[in-house]
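> next comes the sequence, and after it the predicted model I'd like to discuss.
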Amino acid sequence: MAFHRPKLPQLSRGDFLTDGGLETTLVFHQGLDLPCFAAFPLIMSERGKEILHDYFRPYLAIARRQGIGFILDTVTWRANADWGAEIGYSADDLADIQRRSVAFACHVRDRYTTPSTPIVINGILGPRGDGYRVGARMRPEEAQRYHSAQIDVFRDTEADMVTAMTLTYPEEAIGIVRSAQANGLPVAISFTVETDGRLPSGDTLESAIEQVDAATGSGPAYYMINCAHPSHFESVIDASGAWIERIRGLRANASELSHAELDVATELDPGDPAALGGHYRALRQRMKHLCVIGGCCGTDHTHIQAICEACAPLDAAPSAELV
């Protein structure tokens, strides 16, 4: 079934929020065991869906209070073939999980959307590899074939778009964008960076964005940065160039630790929510085109609230609380 997909509202009607660090919240705050850091098995049980609903609810409440939109992610960051197989899920299982994830997101959307808080259903893809390390580096053609397994499924759901999060090198992004284009799906690309502002592959953020745009006819609707603290990439954003205007979203980590340090951490580093909000405020002053604001590892709804309080453009007419 083909679904009509209107223009993405986050590109035309102001700020949109996202959630924070789903997996770190579930593991460190709720004590859940997520095999391979995969949250998608929760979608298979009623109790799991209750946990996910309780997780998203405070973020939706913040968006409602601010009177702004919300981008609601599916819980499918680890639902690709390699990670799925590692924890015992077949290709058919994963396709079913994606459809269930979109259906769950649609249920939440239908319950909580308002005229001032539109909700975008965002099909999430993760890297084939770790997300902190490059590992084997696919060519764009291989990446397109690999990620089409997920994108083909999202095409036939009510997902409004897809976003590839925590990508570590440009060739994988090129393949994902080409697959999304072939399926008629809007796509956003989110790179992660190390403490020096470069991708784990060593590519600069500027080079990665320019490579993807050149290879896809500026295919992504926009780019994002996620899974890095603002202090890791603020100096890069000080540069000039059209590529910076292609970055429309930020989902930063709470912690200033490096990927290597976070990878071996046994306790959550929540950082300083107020300080994180200050970083976002400073970045927004330089990047007037930012429209998607959220968090990543170590952040929860308290960080998102602090970011909203720090960023004046997010202060809109208040609306009713969620019930």
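On my side now, so go ahead.
> from here on, just use CA atoms for contacts and neighbour counts.
Noted.
> which residue, other than its chain neighbours, is closest to the residue nearest the centre of the chain?
The chain has M165 as the residue nearest its centroid, 5.1 Å off, counting by CA atoms, centre = their mean. Nearest non-adjacent residue to M165, counting by CA to CA, 6 or more residues apart in numbering: S190, 4.8 Å away.
> for A38, same thing?
Nearest to A38 is R78, by CA to CA, 6+ apart, at 5.3 Å.
> L199 too?
V193 (4.3 Å).
> residues touching D33, list them.
V27 (CA atoms under 8 Å, 6 or more residues apart in numbering).
> what number of residues lie near L276?
25 (other CA atoms under 10 Å).
> hmm, it is touching A254, no?
Yes - L276 lies in contact with A254 (CA atoms under 8 Å); the separation is 6.9 Å.
> shared neighbours of these two, anything?
Common neighbours of L276 and A254 (CA under 8 Å, 6+ apart) are H303.
> the strands in the protein, which residues?
Counting by DSSP state E, the chain has strands at residues 16-17, 69-73, 119-125, 161-167, 187-191, 222-226, 247-252, 292-295.
> return the most buried member of those.
strand 16-17 (a mean of 28; mean count of other CA atoms under 10 Å).
> alongside the first one, take a look at this:
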Amino acid sequence: MPAVMAPKYRNHLPHLDPNRKPFLAEGGLETDLIFRKGVTLPHFAAFTLLDTPEGTQTLRDCYTPYIHLARRHRTGLILQTPTWRLSEPWARRLNYNEPAEKVIYASRESVELLESLRDEFETEETPIVISGSLGSLADAYKSTHDTSSLNGPATARSQISALAAAGVDMLALMTTSSPTEAIAIIELARDAGLPITVSFSLEADGTLLGNREFGIALSHVDGATDKYASYFGINCAHPSHFLPVLRTMHPDQRKRIGLIRANASEKSHKELDNSAVLERGDVEALAESYKEICELLPRVMVVGGCCGTDEEHVAAIAEKVLGKIEED
């Protein structure tokens, strides 16, 4: 493992400042690459593009519109590394001969790419936080993956160690549906000395896979980890799926939700999995729903998009949450 790089914002993540307006995040990187840019991504693994200079440039081109959008809104930006599928189990499924080495290499390349963007575009008004993206070790849309074989520290520690060594400012477990997995990953983040957010994927009825109640899951994870997570999030679900749940959640649970990255489409995960076309949904209606979400949640710190969304969706969301851009 190479020497650990010093992250720029590890001890003072700027989006946690209660005096700052919400930061932006990207839209759905993988669906954008597959459906709009015609890129083949086996198992939705965007990190595979780092294998070639052309692929790396494609990733760079995906991130830059969001940087420009954040700068126009005079707010910060959370850039996620394209490493959602980079754990060793997924690297083995992708037939890499040396999965452990691939995790180290792709983590370093991912962070170097985002650092180059930060060096070029960051301003005092627009700080750019590099977030190391972690995904579920199984398929979060089909398995509750609560078994120790999938959630043992050995299967995720290598990726977290690699991202920490590469110099990420924080970690983000995205699209999990398992409180057990969330607890295990949070403890690994604590061991690595990195802040972390955990974002859950919800079903069309607003529950976690297996009919588990979202609010109870948040309280359970917080109780088991002494509230180590900086905040929780919701991603890969349409607001129509989770707004009814937010309206009835306990205020203390709502205070712990700081990230919203919704899907463009109202379709279920199963319907989206079986769709051969991009489901972009209603851009304006999606953005409008973010207004109510932010009224319900007192500590929203990051807004962006997930499956089916792109810079147009995030621009519309930003206008509803942050207001119209004031031209100089």
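That came through fine. As the structure is a computational prediction, the values presented were derived from the model and not from experiment.
> now the TM-score, please.
The TM-score (TM-score structural alignment, normalised by the length of the first structure) is 0.95; 318 aligned residues with a CA RMSD of 1.6 Å.
> coming back round to it: which residue in the second structure aligns with the residue nearest to the centre of the first structure?
Residue pairing (TM-score structural alignment): M165 of the first structure is matched to M174 of the second structure.
> for S255 of the first structure, same thing?
In the second structure, S255 of the first structure lands on S265 (TM-score structural alignment).
> verify the contact between that match and V283 for me.
No - S265 of the second structure is beyond contact range of V283, at 9.5 Å (criterion: CA under 8 Å).
> distance of R47 of the first structure from Y89 of the first structure?
From R47 of the first structure across to Y89 of the first structure, the span is 20 Å (CA to CA, to the nearest Å).
> show me which of those two is the more surrounded one.
Y89 (18 against 11).
> quick check, the match of M165 of the first structure in contact with F200.
Yes - counting by CA under 8 Å, M174 of the second structure does reach F200; the two are 6.6 Å apart.
> between those two, which contacts overlap?
With CA under 8 Å, 6+ apart, M174 of the second structure and F200 have common neighbours N235.
> contacts for stretch 194-209 of the first structure?
132-134, 168-170, 191-193, 223, 228, 231-236, 243-244, 258-259.
> ok so, going back, tell me which of S265 and V283 of the second structure has more neighbours.
The neighbour comparison of S265 of the second structure against V283 (other CA under 10 Å) goes to S265, with 25 against 18.
> can you get me a residue count around the closest residue to L257 of the first structure other than its chain neighbours?
Excluding the flanking residues, the one nearest L257 of the first structure by CA to CA, 6+ apart is H229, at 7.9 Å. Other residues within reach of H229 of the first structure by the criterion other CA under 10 Å amount to 28.
> give me the number of residues near H232 of the first structure?
18.
> pretty sure it sits against T192.
No - contact criterion CA under 8 Å: H232 of the first structure and T192 do not qualify, at 10.1 Å.
> what's the angle between the lengthiest helix in the second structure and strand 128-134?
The residue-count maximum for a helix in the second structure (DSSP state H) belongs to helix 99-121. Put simply, helix 99-121 of the second structure runs at 160 degrees to strand 128-134, going by axes from the mean of the first three to the mean of the last three CA atoms, to 10 degrees.
> so what's the gap between helix 99-121 of the second structure and the chain middle?
16 Å (CA atoms, centre = their mean, to the nearest Å).
> swap in stretch 204-217 of the first structure?
With CA atoms, centre = their mean, you get 19 Å for stretch 204-217 of the first structure.
> against the second structure, where does it fall?
Using TM-score structural alignment, stretch 204-217 of the first structure pairs with 213-226 in the second structure.
> what about the helices in the second structure?
29-31, 53-72, 88-93, 99-121, 148-151, 153-166, 179-192, 214-225, 239-248, 251-254, 269-273, 283-296, 311-322.
> export these as JSON lines, with columns for distance to N11 of the second structure.
Output for the helices of the second structure, formatted as JSON lines (distance: least, CA to CA, whole Å):
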{"stretch": "helix 29-31", "distance to N11 of the second structure": "27"}
{"stretch": "helix 53-72", "distance to N11 of the second structure": "22"}
{"stretch": "helix 88-93", "distance to N11 of the second structure": "28"}
{"stretch": "helix 99-121", "distance to N11 of the second structure": "17"}
{"stretch": "helix 148-151", "distance to N11 of the second structure": "27"}
{"stretch": "helix 153-166", "distance to N11 of the second structure": "13"}
{"stretch": "helix 179-192", "distance to N11 of the second structure": "13"}
{"stretch": "helix 214-225", "distance to N11 of the second structure": "19"}
{"stretch": "helix 239-248", "distance to N11 of the second structure": "30"}
{"stretch": "helix 251-254", "distance to N11 of the second structure": "24"}
{"stretch": "helix 269-273", "distance to N11 of the second structure": "36"}
{"stretch": "helix 283-296", "distance to N11 of the second structure": "26"}
{"stretch": "helix 311-322", "distance to N11 of the second structure": "26"}
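> D328 of the second structure is nearest to which of these?
helix 53-72 (9.7 Å; CA to CA).
> how far out from the middle of the chain is that closest one?
Distance, centroid of helix 53-72 of the second structure to centroid of chain: 16 Å (CA atoms, centre = their mean).
> and T58 of the second structure, what pairs with it in the first structure?
Per TM-score structural alignment, T58 of the second structure is aligned with I51.
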